[in-house]
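> here you go, sequence then predicted model.
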Amino acid sequence: MTEPRYNVLFLCTGNSARSVLGECLVNHLGGGRFRGYSAGSHPSGRIFQPVLEFLESQGLETGQLRSKSWDEFAAPDAPLMDFVFTVCDSAANEVCPVWPGQPITAHWGMPDPVAMAGDEQRAVRAVQEVVRMLSNRIRLFTSLPLDSLDRMSLQARLKEISQYTDEPAPS
């Protein structure tokens, strides 16, 4: 018997940094059990250059990446999503897209590296920080026993993951 493969959509506003990183990281860290996608409610039309540079430096595939609208995933022939994660930063008063339908959803807010455009060093650090945060959350998510959790339990676990921080405790 083969394990199920889960479709995971990462959403943000511009689909140029955070959601793209989520797509690539879940594909990389998911052990073949997850297929990542990304989209934006108002796509910028391009991937943020420091994101592409980071992904390429890690040997991750970038050729298929493009900034796209979430409308593509609402089309009749689009893959059905099992999970949808919004990664907008509500602390920065960004408007996050809301995904209709039945997938299990969670909000994993994080700062937007694109806000650092124009300051290359800060942009690179911001990308690295988002990668760290997303990688930790994705590792927790992909280690969940998805086939043995009911929908409500799974939703609760995803909410716990959204609040996870691996920052050192104050001394």
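Structure received.
> from here on, contacts and neighbour counts on C-alpha atoms
OK.
> so which elements touch the helix ranked longest in the chain?
Taking DSSP state H as the criterion, the chain has its longest helix at helix 120-142. Applying 3 or more C-alpha pairs under 8 Å, 6 or more residues apart in numbering; DSSP states H and E, one finds that helix 120-142 contacts helix 18-29, helix 49-57, helix 151-162.
> which one of those lies nearest to residue 72?
Closest to residue 72 of those is helix 18-29 (C-alpha to C-alpha; 14.9 Å).
> can you list contacts of the closest one?
Residues from elsewhere that reach helix 18-29 (C-alpha atoms under 8 Å, 6 or more residues apart in numbering): 8-12, 34-40, 47, 51, 60-61, 65, 86-88, 110, 112-113, 130-131, 134-135, 138-139, 142.
> take this one as well and set it beside the first:
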Amino acid sequence: MNVLFLCTGNSCRSVLSEAIFNHLAPEGLRAISAGSQPAGQLHPRAVALLQRKGISTEGYFSKSWDNLPLTPQILVTVCGSAAGETCPAYLGPVLRTHWGVDDPSHVVGSEEEIETAFEQAYAIIRARIEAFLALPLAALQQDKAQFKAELDRIGTLLA
């Protein structure tokens, strides 16, 4: 099963989601991330945070949803603007859900306030991914309505 984490810039929240998911997921589950208007580079604080958490960032880069290397079965938007954007037609019959997370890269303040924002975003994303991975995925794949309900419920979880 492939999961696509989508955001506008693909530099922070979607990349955090991709890296955390791939770090925690068992074999057979894979995440990728992309953006509708990719920033072209990963946010340095997001990369540093993942490295501090012991999560590899090797091979990750800011990329467009136009050239995905695989077809996702699940599409998770992690920013408000991406949730309102039209998904590309080639994604086809994909389960869509929105797990909005405030963008820590937009926080203005002291070094401590900015770091706290990144830690909070990380904690929310990780809690949601852990909840996803705890689902009875094989059973839910047979019941798309229930699967969608579970994905939407997870999107309301806070750390």
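Looks like it came in fine. Given the structure is predicted, the values throughout are model-derived calculations rather than measurements.
> before we move on, the earlier item: how about the helices and strands packed on helix 120-142 of structure 1 in a markdown table, adding mean neighbour count and distance to residue 95 of structure 1?
Formatted as a markdown table, these follow (neighbours: other C-alpha atoms under 10 Å; distance: least, C-alpha to C-alpha, whole Å):
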| stretch | mean neighbour count | distance to residue 95 of structure 1 |
| --- | --- | --- |
| helix 18-29 | 23 | 14 |
| helix 49-57 | 17 | 22 |
| helix 151-162 | 15 | 18 |
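> with residue 79 of structure 1 as the reference, name the closest of these.
Nearest to residue 79 of structure 1, of these and by C-alpha to C-alpha, is helix 18-29 at 14.3 Å.
> orientation of the very next helix or strand once past that closest one relative to helix 120-142 in degrees?
Sequence order places strand 34-40 as the next helix or strand after helix 18-29 of structure 1, per DSSP states H and E. Orientation check (axes from the mean of the first three to the mean of the last three C-alpha atoms, to 10 degrees): strand 34-40 of structure 1 against helix 120-142 gives 130 degrees.
> report the aligned residue range of structure 2 for strand 34-40 of structure 1.
Aligned by TM-score structural alignment, strand 34-40 of structure 1 corresponds to residues 29-35 of structure 2.
> that older thread, what span of structure 2 is the longest helix of structure 1 aligned with?
Aligned using TM-score structural alignment, helix 120-142 of structure 1 spans residues 111-133 in structure 2.
> the matching stretch against structure 1, how far on average?
Once fitted to structure 1, stretch 111-133 of structure 2 is off its aligned match by 1.2 Å on average (mean C-alpha distance after the TM-score superposition for structure 1).
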